[in-house]
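Enquirer: Structure here, sequence nowhere to be found:
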């Protein structure tokens, strides 16, 4: 199985919508070009940030086809394939055509709140079904269950096609434990823009980013400087984004980053219910920070 290089910045791509809530494929195509041209290392399609639960199967298929076509092999593409019905995820992995896709990002089962053994068995079934490399995704703030370091390491050691974890537990001690004890060829990726810098200093290889939708060039530079060991230069950029890191999630994701992209002229400020745009107060705070960063809006 071919390896995928996950070092650097992967952007969790949003789904732009028009005012009538239809997918804005023209805006999506322009956004993909914006990402690639500004130096991101790979794209993550149909993740949480894409509002995937609100998309139809036809829309998902069309989004994948558009992104694969626009990227045209220039950078790797990671596809979100997860759920809380293990059999359904396995069937998708066995039956779907993954042309142009380089790896799978699969979130821990949500809502069901399985035990650690249940999480292990879920990923065991996925690993045995997938023809592509798998990136685990631990985000207990959304799923309601934390995958412990012990479970992550058990999976990483037993299944060679499980190549990385996107860690968004918010527990630096847990992330550090995984980094210290992981197999050499298993990568730890930050799942939170705000802890990317400190996590890289501990040994992470990069981030799957939300803010990279709006600032691919700047955030990629910060990440590369940190990976190269130029911590002072990276820290300066990190600090310049500190306020935006907070504002990104005040009203939920991807409301914050869609607000930024709207101000920058890339998309309409539209989400699908149950998500809604940021409050006016948040909107104005984001605008003020962008003006301070000399971003035209």
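Expert: Cool, got the structure. Since the structure is predicted, the reported quantities are computational estimates derived from the model, not experimental observations.
Enquirer: Could you use CA atoms for every contact and neighbour count after this?
Expert: Noted.
Enquirer: those helices in the protein, which residues are they?
Expert: Remark: helices assigned in the chain by DSSP state H are 25-37, 57-71, 86-95, 116-129, 140-143, 149-158, 172-181, 196-202, 216-227, 231-240, 242-248, 255-263, 280-292.
Enquirer: okay if I get those helices as CSV plus mean neighbour count and distance to residue 269?
Expert: Output for the helices of the chain, formatted as CSV (neighbours: other CA atoms under 10 Å; distance: least, CA to CA, whole Å):
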stretch, mean neighbour count, distance to residue 269
helix 25-37, 17, 12
helix 57-71, 16, 19
helix 86-95, 15, 32
helix 116-129, 17, 36
helix 140-143, 16, 23
helix 149-158, 17, 37
helix 172-181, 16, 33
helix 196-202, 19, 27
helix 216-227, 22, 19
helix 231-240, 16, 24
helix 242-248, 17, 14
helix 255-263, 24, 5
helix 280-292, 15, 11
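Enquirer: this is the comparison structure:
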């Protein structure tokens, strides 16, 4: 269904194909050759084993050399336990076959600023922390891969367009409003609150999540619903 919807909207289909080990990740990527609709693969930095930066580079060089589609590095150190500085991310971005990074560093520190200030040719940064989309766009990010964009897709697209057009007066208040909504959506472990809101809107049949996650509280769902209503009414 995802392939059909992307085809109807001329949107690139990106799929997750991550694994901690290089061989397992290679096998996962090889299976993508069966689906010509897939345009890129989102692959996490190896978790648990925590190799040195040189090992991460070798891992992605191996994957990029055999993958049937370009790779987007998913940099999320608060989940993988593997922080990478700007130099390491720049080295990854210089690999043939690596198209970009989903940057979810948990904030905007000097590494994010340094990376965006000196990107390899053909390499793009996509915001991965919903809360920091607007400032990353202001710094030069190309876009974002965001869970809370399911709740206000058009407004997130509007924000990206405003920053690309240099419309700071429009982008700044919209970015703040979307950040408030995203913060509410992540008040409990993701994706419980998002699924709760989508269910309350009648867009998915159940709010259930798999253990060890638990369904979102009604208070969290109501907080996001109120933030969405405020977003439409004030920005």
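Expert: All right, it came through fine. Predicted, not measured: the structure shown is a model, and the values here were computed from it.
Enquirer: TM-score, when you put one on top of the other?
Expert: Comparison of the two superposed chains (TM-score structural alignment, normalised by the length of the second structure) gives a TM-score of 0.90, and 229 aligned residues with a CA RMSD of 1.8 Å.
Enquirer: for the helices of the first structure, which one sits closest to residue 189 of the first structure?
Expert: helix 196-202 (8.3 Å; CA to CA).
Enquirer: What span of the second structure is that closest one aligned with?
Expert: Counting by TM-score structural alignment, helix 196-202 of the first structure falls onto residues 133-139 of the second structure.
Enquirer: mind checking how far that stretch is from the chain centre?
Expert: Distance of stretch 133-139 of the second structure from the chain centroid (CA atoms, centre = their mean, to the nearest Å) equals 14 Å.
Enquirer: and that stretch, how far from the first structure on average?
Expert: Compared with the first structure after fitting, stretch 133-139 of the second structure deviates on average by 1.1 Å (mean CA distance after the TM-score superposition for the first structure).
Enquirer: Name the surrounding residues that touch that stretch.
Expert: The contact list for stretch 133-139 of the second structure, computed with CA atoms under 8 Å, 6 or more residues apart in numbering, reads 108, 113, 116-117, 127, 143-144, 159-160, 163, 171-172, 175-176, 179.
Enquirer: next one: stretch 7-14 of the second structure
Expert: If you take CA under 8 Å, 6+ apart as the criterion, stretch 7-14 of the second structure is touched by 2, 3, 6, 37, 38, 39, 40, 41, 42.
Enquirer: and of the residues you listed, the nearest to residue 92 of the second structure?
Expert: residue 42 (13.7 Å).
Enquirer: what do we get in the second structure for residue 86 of the first structure?
Expert: Per TM-score structural alignment, residue 86 of the first structure is aligned with residue 22.
Enquirer: Was I right to think that match contacts residue 59?
Expert: Yes - judged on CA atoms under 8 Å, residue 22 of the second structure makes contact with residue 59 at a distance of 6.0 Å.
Enquirer: Which neighbours do the two have in common?
Expert: Counting by CA under 8 Å, 6+ apart, nothing touches both residue 22 of the second structure and residue 59.
Enquirer: May I have the residues that are in contact with the aligned partner of residue 105 of the first structure in the second structure?
Expert: In the second structure, the residue matched to residue 105 of the first structure (TM-score structural alignment) is residue 42. Contact analysis of residue 42 of the second structure by CA under 8 Å, 6+ apart lists 14, 15, 16, 17, 18, 71, 72, 73, 74.
Enquirer: can you rerun that using 7 Å?
Expert: Residues near residue 42 of the second structure by CA atoms under 7 Å, 6 or more residues apart in numbering: 14, 15, 16, 17, 71, 72, 73, 74.
Enquirer: How about residue 143 of the second structure?
Expert: Contacts of residue 143 of the second structure (CA under 7 Å, 6+ apart): 126, 127, 137, 160.
Enquirer: which one of the residues you listed sits closest to residue 194 of the second structure?
Expert: residue 127 (18.3 Å).
Enquirer: counterpart of residue 197 of the second structure in the first structure?
Expert: So, by TM-score structural alignment, residue 197 of the second structure is matched to residue 260.
Enquirer: Find the nearest non-adjacent residue to its match, please.
Expert: residue 214 (6.6 Å; CA to CA, 6 or more residues apart in numbering).
Enquirer: The aligned partner of the one you found in the second structure: how many residues sit nearby?
Expert: By TM-score structural alignment, residue 214 of the first structure lines up with residue 151 in the second structure. The number of residues packed around residue 151 of the second structure, counting by other CA atoms under 10 Å, is 20.
Enquirer: swap in residue 11 of the second structure?
Expert: Counted with other CA under 10 Å, residue 11 of the second structure comes out at 11.
Enquirer: The first structure: which residue goes with that one?
Expert: Per TM-score structural alignment, residue 11 of the second structure is aligned with residue 75.
Enquirer: again with residue 164 of the second structure
Expert: Under the alignment (TM-score structural alignment), residue 164 of the second structure maps onto residue 227.
Enquirer: Pull up the gap between residue 41 of the second structure and residue 152 of the second structure, please.
Expert: Residue 41 of the second structure sits 24 Å away from residue 152 of the second structure, going by CA to CA, to the nearest Å.
Enquirer: circling back: can you lay out the contacts of residue 143 of the second structure as CSV showing distance to residue 183 of the second structure?
Expert: Putting the contacts of residue 143 of the second structure into CSV (distance: CA to CA, whole Å) gives the following:
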residue, distance to residue 183 of the second structure
126, 18
127, 15
137, 18
160, 18
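Enquirer: how many neighbours does residue 74 of the first structure have?
Expert: Neighbour tally, residue 74 of the first structure, other CA under 10 Å: 12.
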